[in-house]
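*Asks:* what's the 3D shape of this:
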Amino acid sequence: MIKKALLGLLAIIVIICAGGGIFLYNAVNKDIDEHFAGTCTTLPLPGSAEDNQVDRERGFAYMSILDRQAIASGKKAAPGQVMRLDLNTPELKAVNALLDPPAGFHPHGLSLFIDEAGQRHLIVINHPENRGVDVEHIERFVEQSPGEFKHAETFSSPLITRPNDLVAVGAREFYVAQDTGRGTGITDTLLVYFDGNDYTVLAEDIKSGGGINRSADNGTLYVAETNAKNIRVITRGADGGIADVRNIALPTSPDNIDVAEDGSLWIGAHSNLTALVMHFIIGSNAPTQILRVDPNSADAAVEEIYLNKGTEITSGSGGSTWGRKLLIGSITARKILVCDRD
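*Replies:* Predicted coordinates for the structure are as follows:
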């Protein structure tokens, strides 16, 4: 009898929690005005494309693929991959770009660097299965034939404990932005620079680095500070050192940054962090938002390109551009949106 009563009480608690979650979801999303000037199609994937990088010269898009939805549900994910899309073809198909990914590969942020000889290098964050406990790695892959990369070396440092994204400024030279993580109580994180030999902390006050990228001339860095709703604009010195130039305030929480051909920043953003947290807890949809920012204009004008409640793609993490195409990835959704702008 007591067992039945406890089970009944548990069922009531579950119903109340679910109902409360649905009510809160509806409350935080009620004022979202969905819009996009164009059309989008869905391309299913074996995992989510949390970060994407476009080789604009060749029209290849590289996607960091891992079943993060399984991880968010407390399950073990199969090893991930970096997958490639050939944007020149009318019918897109995702294929593996890595010939020999490391065992247990858990990719996150990635960056493509093209050296003066035209050699392509992919630098990719590789999380351990026990993130926050085991050592974080950064992998370098070198292109063997167009769009196919072979593993070259692995980097690690005690300074890199919660890498989220990185940007390569040389074949063996990169900056790493780190996040605070949910429930850690940490507010500031380190921006770490690797010059090919040594690791250096260049900033200790990044408000959770959700994304980082660079200008075409390698002279400027853009860091997305998710918890500060800010893009930090930084100049690079010849020695890799940095100096803050300006802060671009946003009305939302930025994630990954794509630098378009015209130098504008295309930013994946989370318009409601409460909805994002709920997404991780109960699996409800979280809004997806893509912004365009002109970092070179006097007022750094911000334009909202895409906004959706999460029904088309939930928890969007970034938007990468190639001509009129816009590729929208997600933290957890096992797909990517391929959009054509009007």
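*Asks:* Every contact and neighbour count from this point should use C-alpha atoms.
*Replies:* Fine.
*Asks:* what sits against the spatially closest residue to Asn88 that is not a sequence neighbour?
*Replies:* Of all residues beyond its chain neighbours, the one nearest Asn88 is Gly59 (6.1 Å), with distances taken as Cα to Cα, 6 or more residues apart in numbering. Listed by Cα atoms under 8 Å, 6 or more residues apart in numbering, the contact partners of Gly59 are 86-88, 322.
*Asks:* Out of these, which is nearest to Leu191?
*Replies:* Proximity of the contacts of Gly59 to Leu191 (Cα to Cα) peaks at Trp322, which lies at 28.4 Å.
*Asks:* count of neighbours near the residue lying closest to the closest one once chain neighbours are set aside?
*Replies:* Distance criterion Cα to Cα, 6+ apart; nearest residue to Trp322, sequence neighbours excluded, is Arg56 at 6.5 Å. Residues near Arg56, counting by other Cα atoms under 10 Å, number 14.
*Asks:* Does Arg56 touch Ala260 like I think?
*Replies:* No - using Cα atoms under 8 Å as the test, Arg56 is too far from Ala260 to be in contact (9.3 Å).
*Asks:* Find residues that contact each of the two.
*Replies:* Both Arg56 and Ala260 are in contact with Trp322, where contact means Cα under 8 Å, 6+ apart.
*Asks:* One more, so I can put them side by side:
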Amino acid sequence: MTINSKGKNMRRWLLIGTAVIALSGVGGAALMSSMGAFNSITTQYDAACTSVGDMAGPEDLAIDYDAGVAFISSLDRRAGMAGDIATGAIHRLDLNGSNSLTEMNVTGLDAAVPFLPHGVDLKTIGGTQYLFALNHRSATDPAAGHDIFVFEVRENTLDLVEHYQNSGIRSPNDLAAIDLNTVYFSNDRGKFGNFANLVEMMLAQKIADVSVYDQGEVSLSAPMAFANGVATIDEGKTVYATAMRESVLKEFKRDPATNTLTLVREISVGEAPDNISVAEDGSLWVASHLNLMAFDGHIKDASALSPFQVYRVDPATGDSKLMLENDGSLQSSVSVAAPYKDKILLGTAFQSGIKVCPL
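*Replies:* The predicted structure follows:
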């Protein structure tokens, strides 16, 4: 989700929507059901987890399985919602026992452009490792603009090597790189304005999209209802995207000549799927919000719980398996889940720090 949809605007959608629902009888009950209002967990995951770091809003992450490190995107969304200065950063987490956490030094950015990172992707091209990151120029105003930053990864430094902008990058949420010049990304809304946002969200209108940035041009590839996480496998031959308001993971075949996406299948991955992680064995791991009404409650009140689930998808068969679920007491607003050896990392949109848990 973007900072806007996870923050002030989404809160407005759901707050107004709750009032509409309360007045709309049977239809309102159906809408509430579609947002998971009546969902509850069946098996509580209560393992002893380690909390790492105190960075606010570590919403997305990418793992370098060879080096045993994770790169984590963080952004203080609550500060932005409150009208304060929203701060963001990229952190490097050692996964080989020390849990050492380092805030990466970012070089090459225009000092006048706020660094408010969101979705990230890690890719090695020509022997060089790059971190791709979506950036918002405002914590609350999507019209302020957005960026795709491409950083060369060094030991404790991210050096900017490419910077992409385009009006088609309207409300970006997540991204997945094919190469240095070709990046798929999600726009999680199709319209702006409180009422239009409310209608789009509540009625699950398929006017958000996955688009592709290719050498300066943006083309819409796949419309859907609240596009969210994006990932690629098979050297970019297959693209995946979560449609939060359709409750599915969509699998697409990609035409490398045209970047066109053809829908192959839709896979059930919980009520409101968020980010996608590609594990070392090639499986897909999807974090899913179990109850969007509870998620809204957590946005308004940090002490309110927001339950989550984590699904593992076999890309060969499309089989989806529930791996863990929790009522939010372990971590609320969980937006990303990524396995590493016998552990799993859980990131969150609004709380602080990463949870490292046994699998």
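*Asks:* rewinding a little: wait, which of the contacts of Gly59 of structure 1 is closest to Asp188 of structure 1?
*Replies:* Set against Asp188 of structure 1, the nearest of these by Cα to Cα is Trp322 (33.5 Å).
*Asks:* Could you pull out the strands in the stretch 51-200 of structure 1 for me?
*Replies:* Ranges of strands in the stretch 51-200 of structure 1, per DSSP state E, counting those that start in this stretch, are 60-66, 81-86, 95-96, 107-114, 120-126, 137-145, 148-155, 163-170, 173-178, 189-194, 199-206.
*Asks:* so how much does the first one differ from structure 2 once superposed?
*Replies:* Between strand 60-66 of structure 1 and its aligned stretch in structure 2, the superposed structures give an average distance of 0.7 Å (mean Cα distance after the TM-score superposition for structure 1).
*Asks:* Report the contact partners of the counterpart of Asn164 of structure 1 in structure 2.
*Replies:* Mapped onto structure 2 by TM-score structural alignment, Asn164 of structure 1 lines up with Asn173. By Cα under 8 Å, 6+ apart, the contact set of Asn173 of structure 2 is 1-2, 118-119, 134, 185-188, 227-229.
*Asks:* Columns distance to Glu303 of structure 1 and neighbour count on top of the contacts of Gly59 of structure 1, output as a markdown table?
*Replies:* Output for the contacts of Gly59 of structure 1, formatted as a markdown table (distance: Cα to Cα, whole Å; neighbours: other Cα atoms under 10 Å):
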| residue | distance to Glu303 of structure 1 | neighbour count |
| --- | --- | --- |
| Asp86 | 28 | 19 |
| Leu87 | 25 | 19 |
| Asn88 | 27 | 10 |
| Trp322 | 18 | 18 |
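*Asks:* Check which helix or strand Leu324 of structure 2 maps to.
*Replies:* Leu324 of structure 2 belongs to strand 320-326 when assigned by DSSP states H and E.
*Asks:* start and end residues in structure 1 for that strand, please.
*Replies:* Using TM-score structural alignment, the residues of structure 1 aligned to strand 320-326 of structure 2 are 302-308.
*Asks:* just checking, what residue in structure 2 corresponds to the residue nearest to Asn88 of structure 1?
*Replies:* By TM-score structural alignment, Gly59 of structure 1 lines up with Gly68.
*Asks:* how about Ile110 of structure 1, what's its match in structure 2?
*Replies:* You called it Ile, but residue 110 of structure 1 is Leu. Residue pairing (TM-score structural alignment): Leu110 of structure 1 is matched to Val120 of structure 2.
*Asks:* Count the residues that sit near that match.
*Replies:* Neighbour count for Val120 of structure 2, taken as other Cα under 10 Å: 27.
*Asks:* thinking again about what came up before, mind checking which of the strands of the stretch 51-200 of structure 1 is nearest Thr332 of structure 1?
*Replies:* strand 60-66 (8.6 Å).
*Asks:* ok, now which ones touch the equivalent of Asn96 of structure 1 over in structure 2?
*Replies:* In structure 2, Asn96 of structure 1 lines up with Glu103, judged by TM-score structural alignment. Shown in contact with Glu103 of structure 2 (Cα under 8 Å, 6+ apart): 89-92, 156.
*Asks:* what's the answer for Ser253 of structure 1, then?
*Replies:* Counting by Cα under 8 Å, 6+ apart, Ser253 of structure 1 touches 225-230, 269-273.
*Asks:* which of those residues has the most neighbours?
*Replies:* Ala269 leads the contacts of Ser253 of structure 1 on contacts (other Cα under 10 Å) with 30 neighbours.
*Asks:* Nearest residue to it in space, ignoring adjacent ones along the chain?
*Replies:* Once flanking residues are discounted, Ala269 of structure 1 sits nearest to Pro254: 4.3 Å by Cα to Cα, 6+ apart.
*Asks:* Alright, I will stop here.
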